[in-house]
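S.K.: next come a sequence and a model predicted from it.
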Amino acid sequence: MATQVDYYEILEVTQTASADEIKKAYRRMAMKYHPDRNPGDAAAEEKFKDVNHAYDILKDENKRAAYDRYGHAAFEGGGAGPGGFDFGGGAGGAGLGDIFEQMFGDMMGGGRRGSPRAGNDVQAHVVITLEEAFTGVKKDLPVITRVSCESCEGTGSQNGAAGVDVCPSCHGAGKVRAAQGFFVVERPCPTCHGAGKTVKNPCGACHGQGTVEKERIVSVQIPAGIEDGTRIRMTGEGESGPQGTPPGDLYIQVSVKEHSIFQRDGANIFCRVPLRMGQAALGTEVEVPVIDGNRAKVKIPAGTQTGNNFRLRGKGFSVLRSGARGDMYVQVSVETPQHLNKRQRELLEEFEKEAGENIKSSPEHTGFFARVKDFFEGKAN
């Protein structure tokens, strides 16, 4: 089953992002992947289409609310959500009462009139390495959930489908309505508990529920470039519904382990490289690992300071749903020598004496203490 990534993930925003934050994210992403800025790049063109489609959904309050409620299923089947939700209105579209019922129906005991009660959604968690997030990976997850009972084939009756009748109280609707003043309130049918069916002879294995608890293995394809904390939805992989009703969904929370060498920031990778004082002063060449398993050589010029960054284009992290990659940044940290022997101390003392007579060797040091001197002289005057 193909996995679908959240529209929020495409725009690189959280589900709680404001409309203004979503608009800013869209402008940033659209500019980055616009075909005019990426001529001949099919991956960027596809990403540009995804960004526009995601923004088209999330910029509209109604569409966004439906997406938050139903996920991608809200727009399957010609743009209609579950139960035929039509955002366009007009002739043949959903009226105000229908919209209210579709958006909040479950709070009152179900979805649209006559729709079967679905099974519960299931939450799962998977932890992957940074390398697996870079390449993408397929994971088999053990999930404890409710599945259709094999003994009664999910009907809940020992006699199978022949032992199931339409509920006489709700006539199969699964809910009943009662007038309260000017309002009509819906609630789950107390006879069939929302199933719309009654069972004559309950199955001994599932006690008439039509489902039993069982551990099963679910395979999920985690795409390359996924971020820590992303939630993947697998439609229909949740708990089986009671008495043969549709299953719920499976939501998989993805956590990415911290890495001992790399730090990730979106599509970019950072690698902190400690250098000895002499290496930074004289210049050197270092070999660093790349997240894809290769190696890269970086020339460090003489006089490099702590905090200097060296950029390796295209050596960074995978971009979600794209063949592109970000950049890698080698961050230099100059290490002060420790535990000196006698000869090393003598050499450093000699070096410090020479350096003190050459103001050009440490311009920041010299400039700072010159400003300190002026500061105190100004106070004295």
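M.R.: Sure, I can see it.
S.K.: please count neighbours and contacts with C-alpha atoms only from this point.
M.R.: Noted.
S.K.: quick check: closest non-adjacent residue to residue 312.
M.R.: Leaving aside its chain neighbours, residue 312 sits nearest to residue 328 (5.0 Å; criterion: CA to CA, 6 or more residues apart in numbering).
S.K.: got another one to weigh against that:
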Amino acid sequence: MGVDYYEILKVGRNASEDDLKKAYKRLAMRWHPDKNPDSKAEAEAKFKQISEAFEVLTDAQKRTIYDQYGEEGLKEFPSSENGGRASRGGRSFNTRNAEDLFSEVFGKMNLNPGMRSASFNSRPKSGRAFAHDGLFGTEPLHGSPKSEGTSQGSRKAPPIENKLPCTLEEFYNGSIRKMKISRNVITMGKMATVEEVLTINIKPGWKKGTKVTFPEKGNEQAGLVPADLIFVIDEKPHEVFKREGNDLITTQKLTLAEALTGCILSIPLLNLKTLSVPCTEIVYPGYEKVIPNEGMPIAKEPGKKGNLRIKFDVKFPTQLSTEQRVSIKKVLNGGGSP
């Protein structure tokens, strides 16, 4: 996992935002470079690490990526503040950023007379859209909405969430969805309604619960920072498959004769191809046939897929003639063919 942000802040993995803020305040005050003039280099390194950990773990989307893929997962996301280059936490993080974060949490304050208050400036917002769900390779991550307020005292409106139902085919192959929105904006002191088309790039392997965030795309209101607009990915029922994690499950119907003597299954896949599966084994109650690497794509492991799991629904005959009963009984009792 690389750097352990939870260990840096001395909190558990289920720490709440309040827990994280308390830990950050305690450690940031202890390790601020201006409070450690005799060991400034060490303090700056610690202070930067503490700030970076707090910045990632209080961002719901970045925290989700970090929890599943670690520090390397965060590095996959290019930063608009870094010329498009990938960097830790989705952006370049330096001591100045750490001081900006310190300013946001504590407000402007001097820890000693020599401290430069000019270093406390709010960080700019990127205004870009991001996604998370543990399946990176979508869009860069952005900070989650916060309601404590900006350094100017403005509060942020609560986020607006909407479900976006997607098919298993979209989760398998990927797709691009265009979402048309209307919102109120304040222009030259007047309220106006504008329309905008948002693009959501659904990546192969995404799952139900993935959140795609468009920062500050809600209605503008006087005295409030616009709300983030969040699309929560949902999964539509499928007529052939059910998804469990990265596996696909299908139930195939067989006659009793096919279950006992074998058959060839023809299974339509989500990429419009058909998979031929020889079934030569005896299919007994509860039997499940597993085909490796024919399930859903695994986003964190390009080129790999989960399993295709085939369950069976064996149809027994509702009636048999006397001759059929005698013949079957002879075969099953080892009497050979009649």
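M.R.: Happy to help now that I have it. It should be emphasised that the depicted structure is a prediction, and the values quoted were computed from it without experimental measurement.
S.K.: please pull up the equivalent of the residue nearest to residue 312 of structure 1 in structure 2.
M.R.: Applying TM-score structural alignment, one finds that residue 328 of structure 1 aligns to residue 308 in structure 2.
S.K.: give the contact list for residue 268 of structure 1.
M.R.: Residue 268 of structure 1 is in contact with 316, 317, 326, 327, 328, 329, counting by CA atoms under 8 Å, 6 or more residues apart in numbering.
S.K.: ok, it to residue 307 of structure 1 distance?
M.R.: 17 Å (CA to CA, to the nearest Å).
S.K.: again with residue 325 of structure 1
M.R.: Taking CA to CA, one finds residue 325 of structure 1 at 24 Å from residue 307 of structure 1.
S.K.: residue 44 of structure 1 now?
M.R.: On the measure of CA to CA, residue 44 of structure 1 and residue 307 of structure 1 end up 32 Å apart.
S.K.: which one of those two is surrounded by more residues?
M.R.: residue 44 (23 against 12; other CA atoms under 10 Å).
S.K.: pick out the residue nearest the middle of structure 1.
M.R.: residue 230 (2.0 Å; CA atoms, centre = their mean).
S.K.: now it. Nearest residue, chain neighbours left out?
M.R.: residue 254 (5.5 Å).
S.K.: quick one: map the one you found onto structure 2.
M.R.: Looks like residue 254 of structure 1 aligns to residue 233 there (TM-score structural alignment).
S.K.: pretty sure that match is in contact with residue 164, am I right?
M.R.: Yes: the pair residue 233 of structure 2 / residue 164 is scored as a contact, 4.8 Å apart, by CA atoms under 8 Å.
S.K.: and residue 139 of structure 1? What does it align with in structure 2?
M.R.: Looks like residue 139 of structure 1 aligns to residue 177 there (TM-score structural alignment).
S.K.: the nearest residue to that match once chain neighbours are set aside is in what secondary structure piece?
M.R.: Of all residues not flanking residue 177 of structure 2 in the chain, residue 200 sits nearest, at 5.1 Å (CA to CA, 6+ apart). Secondary-structure element containing residue 200 of structure 2, defined by DSSP states H and E: strand 190-202.
S.K.: what span of structure 1 lines up against the helix or strand just after that strand?
M.R.: Once the chain leaves strand 190-202 of structure 2, the next helix or strand it forms, by DSSP H and E, is strand 211-214. Using TM-score structural alignment, strand 211-214 of structure 2 lines up with residues 231-234 of structure 1.
S.K.: mean deviation, the matching stretch versus structure 2?
M.R.: Mean deviation of stretch 231-234 of structure 1 relative to structure 2 after superposition (mean CA distance after the TM-score superposition for structure 1): 1.6 Å.
S.K.: how about that stretch, which residues are buried there?
M.R.: Of the residues in stretch 231-234 of structure 1, 231, 232, 233, 234 count as buried by neighbour count, 16 or more other CA atoms under 10 Å.
S.K.: could you do stretch 89-106 of structure 1 as well?
M.R.: 94, 98, 99, 101, 102, 103, 105.
S.K.: what's the first-to-last distance across that stretch?
M.R.: 22 Å.
S.K.: what of stretch 128-147 of structure 1?
M.R.: 27 Å.
S.K.: name the surrounding residues that touch it.
M.R.: Counting by CA under 8 Å, 6+ apart, 122, 124, 126, 211-227, 238-240, 254-259, 291-292, 317-318 sit against stretch 128-147 of structure 1.
S.K.: make a ChimeraX selection of the buried ones in the residues you listed.
M.R.: Of those, the buried ones go into a single ChimeraX selection, burial set by 16+ other CA under 10 Å:
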select :122,211,212,220,222,223,224,225,226,227,238,239,240,254,255,256,291,317,318
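S.K.: burial count for residue 56 of structure 1?
M.R.: Using other CA under 10 Å, residue 56 of structure 1 is surrounded by 14 other residues.
S.K.: no more questions from me, cheers.
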